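>>> predicted coordinates and the sequence they were generated for:
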Amino acid sequence: MTDSATLAGLDPTTLGDLLRVVGSPGFDRWQDQIRRTGGCSDPIHLTGSTKTLDRATGTVLHAYSTDAEPGGRLRVACGNRRASRCPSCAWTYAGDTYHLIRAGLVGDETKSTPTTVRDHPRVFATLTAPSFGPVHNRPTHGRCRCGVHHLADAPELGTALNPDTYEYGTAVLWNNHAGHLWRYVTIYLPRELAKRAGITQRELKEQLRVSYGKVAEYQKRGAIHFHAVIRFDGPDGPDTAPPAWATYDLLTDALKAAAARAEVALPAVGDQPARTLRWGTQLDVQRIGAFGAGEDLTEQAVASYVAKYATKAAETTGTVDRRIGELAELDKLPDLPDHTRRLIRACWELDELYPDRRLWQWAHMLGFRGHFSTKSRRYSTTLGALRQVRADYRAAQQRAALGLPDPDENPEATTLTLAHWAYAGHGHTPGESWLAATIAREIQANRDTARQARAEIEAEEGDDWT
């Protein structure tokens, strides 16, 4: 067994379980289930049944029960957005985010956004955290303050030059309140626009609306920063054009002023001093171009960039991707970087002083408690709508396969579905996990091949922006 396991690249336990799964009577059906999840690494197990009836006659048109499934369970995708938890579901989430952001830039009538939004002024802004102390970095010119020229993948990048003086407490409190700072930007931006246009805020609302989509990203030092696509619309949203005076330069100037005004004041508590949390001085605002005609950022590049970070969290700093139940758990993480360990400890140490912020619950996120991907109501479609389109497509496929009536083609032939589902667990056995990962890689390889073929066709047709 050991020799066979070594040859297969698997440990004996995993190999033994793999042979059990492959040799089981329901293996083919198990494979079908996992392929339908896209190779999900932590599927949800359900037990239950469904029954589809003809609403008029009560005739049973179709019945299904998990009793006939492998292990008596149906496996469905976990839907986790974190790439560190489930690469397959994260790929789907990133794809949805890409289409959501892209629809707000190029327009898509199927996603409630007209194509005329391409003519609206829009920028890609990056708002960063302030300094909490010097860290190892790679400056554009010269060496780091430590006197070393660090390589791009150096593990010490982002860590404190002097941990004893680094403001770990302020760093985690800043992460914890970053969402509030962004909210203040959205409040102050219309005010700054109205001031520069020489009109009241009510008059501004009658002529102009601001839409946005944003994503959060962790810097190496463990501080959150936000990337935001910000767009001018007319008074009724993307369906109307903004006034002529609403220019790119106006948006840039007002955004910088709004970010400078945003602040959160924290009073002195216990041994902690009063703090005023603000954005860092590095605010980058770039114009988004439609076809890359001289602009640094194209619509596709921005959408891809935002989608990339929508599936990542604080794992880039070396932290864990699950909640830390008690501080003693850190003793079981010998590979946790010291800089990250100190940030996590700061969350726990400050939790009693700021109980309303629940810092201990977000210690694995280094204090950040906001949503990683958010948007304004009228920016474009929603993630929920995109998921519903996918669900409707699969439901139509299922109806066609079972020979059930299509309500769109025959409104009179209505059906009634009765369903009962119960949660029965999640995950894979060691052998199942190996097989699911293999299926996921196969699916991804097929996607990459199809994407490359599509790109070659588009290049031949001269379509270089879709």
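Okay, I see it.
>>> from here on, contacts and neighbour counts on C-alpha atoms
OK.
>>> pull out the buried positions in stretch 407-418.
Residues of stretch 407-418 classed as buried: residue 415 (neighbour count, 16 or more other C-alpha atoms under 10 Å).
>>> contact partners of that stretch?
Identification of contacts with stretch 407-418 by C-alpha atoms under 8 Å, 6 or more residues apart in numbering yields 50, 51, 52, 53, 54, 55, 56, 405, 406.
>>> what lies in contact with stretch 136-151?
So stretch 136-151 is in contact with 152, 156, 157, 158, 159, 160, 161, going by C-alpha under 8 Å, 6+ apart.
>>> ok now stretch 348-356, how far from the chain's centre?
Distance of stretch 348-356 from the chain centroid (C-alpha atoms, centre = their mean, to the nearest Å) equals 27 Å.
>>> distance between the ends of it?
Taking C-alpha to C-alpha, to the nearest Å, the first and last residues of stretch 348-356 lie 13 Å apart.
>>> separation between the most centrally placed residue in the chain and residue 292?
For the chain, the residue nearest the mean C-alpha position is residue 310 (2.5 Å; C-alpha atoms, centre = their mean). Per C-alpha to C-alpha, residue 310 is found 24 Å from residue 292.
>>> for residue 119, same thing?
14 Å.
>>> again with residue 252
From residue 252 to residue 292 the distance is 20 Å (C-alpha to C-alpha).
>>> one more: residue 286?
13 Å.
>>> intersection of neighbour lists for those two?
With contacts defined as C-alpha under 8 Å, 6+ apart, no residue is shared by residue 286 and residue 292.
>>> for this protein, which segments count as helices?
With helices called from DSSP state H, the chain shows them at 2-8, 12-23, 27-36, 87-106, 168-197, 201-207, 248-261, 299-310, 338-351, 383-402, 430-460.
>>> do you know which of those helices lies nearest residue 221?
For residue 221, the closest of the helices of the chain is helix 338-351, at 8.0 Å, according to C-alpha to C-alpha.
>>> use this one as the comparison:
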Amino acid sequence: MAAKMNRSDFRQWAARTRALGGCVQPVHLRGRVEHLDPLTGEVLHRYTTSCEPGGTLRVACKTRRASRCPACAETYRADTYHLVRAGLVGGKGVPESVTAHPAAFVTLTAPSFGPVHARREKPGGTVQPCHPRRDAGKCPHGRRLSCTARHSADDPRLGEPLCPDCYDHTGSVLFNALAPELWRRFTLALRRRLAKAAGLTVTALGDALTVSFAKVAEYQRRGVVHFHAVIRLDGPGGPAATPPGWVTYATLAEAVQQAARAVTVTTPDSNEAPARSLAWGTQLDVRPITTTGELTDKAVAGYIAKYATKAAECVGTLDRRIRATDDPNALPVSAHARRLITACLRLGALEEMAELRLAEWAHMLGFRGHFSTKSRHYSTTLGRLRTDRTTHNQRKHEITTGRLPLTDEDQVLVIADWRYIGQGLTPGEVLLTAALTGTPLPPINPRDGSSA
């Protein structure tokens, strides 16, 4: 830190750090770019990284994972928040009339794969015992299937099976791997149920109704994913059209419940893991979204955006891929996560399971889907939000520097040469970045003391 602060280019380095918003794993590039007039060869603008501190240009990593870069993840979270909320109240190209369209906040959970330690709270906030059973017997492995502890929110036992040997680790990772397919089948079944309620065919439903949604995947402490989704019913073509009169929240809620109970997915069949049918769990939550009350558009958008920046780290697993040279028994993970990772590696080696790519996604406990997705008509896109932000920053730069912008009518020849040099910061630079920008430090892995 002292060496960095005593450099002659520290002020320039600090200014770039603030411009990056506190990114702690920036990408380092070296190169140049020139804007030329193709007719005269006149250099209209020239930039080279030789004028940057250390001769490299630092670019924000733009990761969505808070465990890797809290600053860039916060930008992703904010973009997701505005994307979700625009689909509920309008804005970002969505008309405000969308607030009158029926919308529901839906939570689809995973089935049980065995009892686990859980924190159970009453509506008033009183914590109840985990699994209080006076007559609970013992499992085949000699463990008592009861727990009278009142777990705290940070208890490391949360999510751990009462009996690790009885817990269905195979079923857990297979559900994670097939959860995206189960969601796809749910959306198809939802449209069939709505068509049936209207007395239409599924093909004709599109001429009367559009089903729009935005969803996010969340890891439960036991290591399985469940989905939170905003589902909205629009008229034909999207949010600008009014849905037909027969469409109400009650119609949507009933269709969601029926579709969730109807869909299943079958796992690949193998001698080591026979085929099984997987479905959503019994805990299905469907609630209306309103502009006032407990479940408002702001609350829903904030809830979904929060989980868009998280992954499987809450389960105690790694925040990187499992390498071929890694010893599963030596990984700095929890005992439950180790069993789930081992199950992924074991099943991933089977030819029948090759399409699930379990070994490649063992660090995610088998889940390989996108964490946040939306339908085409729900609202704006993350790409559009990023483009608008880039345009805003360019205009701000033009005002600050006084340089005339290159309009669309300008014929400009751009010659660029960039090379990747590396990524990240030294420990001292991380501390300076946090001090300069006020952003939080990256989480520390409690098992090995290293930064995530």
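The structure has been received and is ready for your questions. These numbers come from a predicted model, not from an experiment.
>>> sorry, back to before: just name the most buried of the helices of the first structure.
Comparing the helices of the first structure by mean neighbour count (mean count of other C-alpha atoms under 10 Å), helix 87-106 ranks first with a mean of 23.
>>> and that one against the second structure, how far off on average?
Aligned to the second structure and superposed, helix 87-106 of the first structure gives a mean residue distance of 0.4 Å (mean C-alpha distance after the TM-score superposition for the first structure).
>>> which residues in the second structure does that helix match up with?
Under TM-score structural alignment, the alignment places helix 87-106 of the first structure onto residues 70-89 of the second structure.
>>> measure the residue nearest to residue 270 of the first structure when sequence neighbours are not counted to residue 341 of the first structure for me?
Using C-alpha to C-alpha, 6 or more residues apart in numbering and skipping residues adjacent in sequence, the residue nearest residue 270 of the first structure is residue 353, 6.9 Å away. Applying C-alpha to C-alpha, the value for residue 353 of the first structure to residue 341 of the first structure is 20 Å.
>>> returning to that earlier point: make TSV from the helices of the first structure and add distance to residue 415 of the first structure to it.
Below are these laid out as TSV (distance: least, C-alpha to C-alpha, whole Å):
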stretch	distance to residue 415 of the first structure
helix 2-8	50
helix 12-23	38
helix 27-36	25
helix 87-106	30
helix 168-197	45
helix 201-207	46
helix 248-261	52
helix 299-310	38
helix 338-351	53
helix 383-402	11
helix 430-460	34
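>>> now residue 84 of the second structure: closest residue in space, sequence neighbours ignored.
Excluding the flanking residues, the one nearest residue 84 of the second structure by C-alpha to C-alpha, 6+ apart is residue 301, at 5.3 Å.
>>> contacts only, for the one you found.
Taking C-alpha under 8 Å, 6+ apart, we find residue 301 of the second structure in contact with 80, 81, 82, 84, 85.
>>> just give me the match in the first structure for it.
Superposed on the first structure with TM-score structural alignment, residue 301 of the second structure falls opposite residue 303.
>>> for residue 2 of the second structure, same thing?
Residue pairing (TM-score structural alignment): residue 2 of the second structure is matched to residue 19 of the first structure.
>>> so how far is residue 183 of the first structure from its match?
From residue 19 of the first structure to residue 183 of the first structure the distance is 54 Å (C-alpha to C-alpha).
>>> returning to that earlier point: touching, the residue nearest to the centre of the first structure and residue 96? I think so.
No: with contact defined as C-alpha atoms under 8 Å, residue 310 of the first structure does not count as touching residue 96 (9.9 Å).
>>> what touches both of those two?
Shared contacts of residue 310 of the first structure and residue 96, defined by C-alpha under 8 Å, 6+ apart, are absent.
>>> in space, what's closest to residue 213 of the second structure - neighbours in sequence excluded?
Closest residue to residue 213 of the second structure apart from its sequence neighbours, by C-alpha to C-alpha, 6+ apart: residue 231 at 4.3 Å.
>>> which residues sit in contact with the one you found?
Residue 231 of the second structure touches 103, 104, 105, 106, 211, 212, 213, 214, counting by C-alpha under 8 Å, 6+ apart.
>>> looking at the contacts of stretch 407-418 of the first structure, which are in strands?
Residues of the contacts of stretch 407-418 of the first structure located in strands (DSSP state E): 50, 51, 52, 53, 54.
>>> just the residues you listed now: which is nearest residue 80 of the first structure?
Within those, the smallest distance to residue 80 of the first structure is 25.5 Å, found for residue 50 (C-alpha to C-alpha).
>>> these two touch, right, that closest one and residue 64?
Yes: here residue 50 of the first structure reaches residue 64: they are 5.2 Å apart, a contact under C-alpha under 8 Å.
>>> show me which of the two is the more surrounded one.
Using other C-alpha atoms under 10 Å, the more surrounded residue of residue 50 of the first structure and residue 64 is residue 50, with 15 against 12.
>>> measure how buried residue 427 of the first structure is and give me the count.
For residue 427 of the first structure, the neighbour count with other C-alpha under 10 Å is 15.
>>> which position in the second structure aligns with it?
Superposed on the second structure with TM-score structural alignment, residue 427 of the first structure falls opposite residue 424.
>>> ok, residue 336 of the second structure to residue 36 of the second structure distance?
59 Å.
>>> leaving out sequence neighbours, find the closest residue to residue 30 of the first structure.
residue 70 (6.2 Å).
>>> quick one: map that neighbour onto the second structure.
So residue 70 of the first structure corresponds to residue 53, using TM-score structural alignment.
>>> go ahead and confirm its match touches residue 9.
Yes: between residue 53 of the second structure and residue 9 a contact is recorded at 6.0 Å, counting by C-alpha under 8 Å.
>>> kind regards, and thank you for your time.
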